[in-house]
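Novice: Sharing a model that was predicted from the sequence below.
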Amino acid sequence: MIRCRQFYLGYPNSATVSHLLTWSHWIELLKIDDVLERSFYEQQTLLERWSVRELIQQKESALFLRLAASKDKAGVLQLATQGQQIEQPADLLRKPYIFEFLKIPEPYQIAETQLETLLCDHLQPFLLELGKGFTFVGRQYRITLNNRHYKVDLVFYHRILRCFVLIDLKINEVQHQDIGQVNMYFGYFAQEENIEGDNPPIGIILSRNKDELLIEYATYQMNSQLFVQKYQLYLPNQEDLRRELELTLREGTENASQSAKTLLDENDDT
């Protein structure tokens, strides 16, 4: 009865409510107090046709807060009202990626090959974490240049952006040679694997830690579709993420107020 009353108060015009969502979906959505956050999960559930279990998993991984962390106020509001729209390579990124579903006990000691194996063994939740549009192509994808063999950790194809997505896994900090290697993979896939209609490949290096300054210099004037992103093996601190979001929304309001004041002052001067 409590949820029914909450649903009635939150959605008084029931004609506008999507009937593609089950009552179990709505129960999970109504547990979210923040209106923006609830709206995002509602839109994203419709866009990606999440099951109730998938919706719960994405809520627990703080997907909305992670996506909002890299956006300004306008971006956050768009995210809440439209869900995550995939229009360019940067739209694929999450900050950070969460691999809690692997259930690796703390303190963890794991090799890169073990992490890769675990992700492939848990492909369904891994694809859910990557987001809409990813299709799995292969692991340890071999490429050969002048009789030398190289292997890309994980290869996906993104059916919305129509391009290959190359993922390189690192358990240690990313080094400049790692970036150069992925850039070489770009060239190979663009020349040897792409077919008519394919767009240039995207590269994502996933690491536990990254040196921002090193990456800035190592990628200087390099392919803009190469990204270095962090991953976590455990759930993020949602309160820290929520404080970041509140700061973004507050700064956005202050900037809008300052812009309006500047405009009024300019009008007064004229």
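Specialist: Perfect, I can see it now. Numbering: from 1, shown residues only.

Novice: C-alpha only now, for contacts and for neighbours.
Specialist: OK.

Novice: how about the helices in the stretch 1-150 of the chain?
Specialist: 2-10, 23-30, 35-48, 52-60, 63-68, 73-82, 112-121, 123-130 (DSSP state H, counting those that start in this stretch).

Novice: Between those helices, which one is closest to residue 153.
Specialist: For these, the distance to residue 153 is smallest for helix 112-121, at 7.3 Å, taking Cα to Cα.

Novice: residues of that closest one that come out buried?
Specialist: Buried residues in helix 112-121, counted by 16 or more other Cα atoms under 10 Å: 115-116, 118-120.

Novice: do the same with stretch 45-58
Specialist: 45, 48, 50, 52, 54-58.

Novice: rewinding a little: so which of the buried residues of helix 112-121 comes closest to residue 207?
Specialist: Set against residue 207, the nearest of the buried residues of helix 112-121 by Cα to Cα is residue 115 (11.3 Å).

Novice: so how far is residue 102 from that closest one?
Specialist: For residue 115, the distance to residue 102 equals 9 Å [Cα to Cα, to the nearest Å].

Novice: cool, and residue 13?
Specialist: 41 Å.

Novice: Can you pick out the residue with more neighbours from the two?
Specialist: Between residue 13 and residue 102, counted using other Cα atoms under 10 Å, the more crowded position is residue 102 (16 against 9).

Novice: put this beside the first:
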Amino acid sequence: MIINQSIITDIKNIIVQSKEKAIRAVDHQRTLMYWHIGKRIFEEEQEGKERADYGTYLIKLLSEQLQPEFGSGFSPRQLERYRQFYRVFPIASALRTQLSWTQYKLLLSVDNEEQRDFYIAETIKNNWTSRQLERQIYSNLYERLLVSNDKENVLSVAKNEKFPSDAKEIIKDPMYLEFLGLKRETSYYEKDLENAIITHLQEFLLELGNGFSFVARQKRIHIEGDEFFADLVFYNRLLQCFVIIEIKTHKLTHQDIGQLQMYVNYYDRMEKLPHETPTIGILLCADKNDAVVKFTLPENQKQIIASQYKLYLPTEQQLLEEVNKELESFEEK
């Protein structure tokens, strides 16, 4: 007897989906349990707030009573975290079932409410794993997007309240490529960097931002008998356009900008469909002079973007200094 193979596939999918839903449901109940514990601790602490160090005493006492029976999840440090969880997210009905407890723990490290709203929206929209959310927080995605955007715009795009109308609304400068595993002290050929990006394509798409899909590498372009090769070609469904990335392991030159401009012009005239928007070109470079970029390109152009890449995540102090410098520069313009 021949059995339709689709029934086996369908049932396997039902089992996998049901298991995933069950895991999410259990995790959400755990999250709610921690929230209610935090709320109860906070309420009791408020009752005795006139007594010095009552909060510390209460946490210590609760841990001594709970930990022997219920395990390390009720250590003083964890109980303090549950209390903090309630204070940061004081409305239980606002807790998102799409977020796991691990993700909420990561969000507790984000002090600014607008930043938390941004990361929550992006996590849900992009179905980020806990590891992906952690990387985006520690690479300061929110601050990097603020370099060329205002807070309202960044949040609106994250929450799907508006579609990005400008590539700079989703493309970051600098881009952090620490996941490539390349040592920053070593010199690399452009081909080495390109190969590493292809090997780690999923992580690179995450760093690129929302809506990107891979199209081609070393895309051959024929122009009147001459051949040229664009390093990487992507498509962005939000912007509805092709995105060409040229990799430069040296300091950016005006010749590099001219080369990418030619590729962008070719795609606009030969590949772009009538309903699509103009092609975007990204020069991913080791170093750049913003003045050279500014004077090489026409004023107010939006199709060519120079983004510096870094092979390591910065320290918090380094990033704050860099972001503040960029913001000051942006405000002066």
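Specialist: Perfect, I can see it now. Only a predicted model underlies this, so the values are computations on that prediction, with no experimental measurement involved.

Novice: returning to that earlier point: let me know the closest of the buried residues of helix 112-121 of structure 1 to residue 167 of structure 1.
Specialist: Nearest to residue 167 of structure 1 out of the buried residues of helix 112-121 of structure 1 is residue 116 (Cα to Cα; 10.2 Å).

Novice: which position in structure 2 aligns with the closest one?
Specialist: When structure 2 is aligned by TM-score structural alignment, residue 116 of structure 1 is paired with residue 194.

Novice: helices and strands around the lengthiest helix in structure 2, which ones?
Specialist: Longest helix of structure 2, by residue count under DSSP state H: helix 5-47. Helix 5-47 of structure 2 sits against helix 54-70, helix 76-88, helix 101-107, with contacts defined as 3 or more Cα pairs under 8 Å, 6 or more residues apart in numbering; DSSP states H and E.

Novice: Can you say which of the ones you listed is nearest to residue 318 of structure 2?
Specialist: Proximity to residue 318 of structure 2 (Cα to Cα) singles out helix 101-107 among the helices and strands packed on helix 5-47 of structure 2, at 21.2 Å.

Novice: Now residue 104 of structure 1: closest residue in space that isn't a chain neighbour?
Specialist: residue 233 (7.1 Å; Cα to Cα, 6 or more residues apart in numbering).

Novice: Quick check: residue 219 of structure 1 vs residue 71 of structure 1, distance?
Specialist: Here the criterion is Cα to Cα. By it, residue 219 of structure 1 lies 22 Å from residue 71 of structure 1.

Novice: ditto for residue 198 of structure 1
Specialist: Going from residue 198 of structure 1 to residue 71 of structure 1 by Cα to Cα gives 28 Å.

Novice: Check residue 18 of structure 1 too.
Specialist: Residue 18 of structure 1 is 27 Å from residue 71 of structure 1, where distance means Cα to Cα.

Novice: Name the residue in those two with the higher neighbour count.
Specialist: Between residue 18 of structure 1 and residue 71, counting by other Cα under 10 Å, residue 71 is the more crowded of the two (16 against 11).

Novice: residues in contact with that one?
Specialist: By Cα atoms under 8 Å, 6 or more residues apart in numbering, the contact set of residue 71 of structure 1 is empty.

Novice: gap between it and residue 121 of structure 1?
Specialist: Relative to residue 121 of structure 1, residue 71 of structure 1 is positioned 32 Å away (Cα to Cα).

Novice: Equivalent analysis for residue 165 of structure 1, please.
Specialist: 19 Å.

Novice: same thing with residue 113 of structure 1?
Specialist: 12 Å.

Novice: Now stretch 239-248 of structure 1: buried residues?
Specialist: Buried, per 16+ other Cα under 10 Å, within stretch 239-248 of structure 1: 241-242, 244-245, 248.
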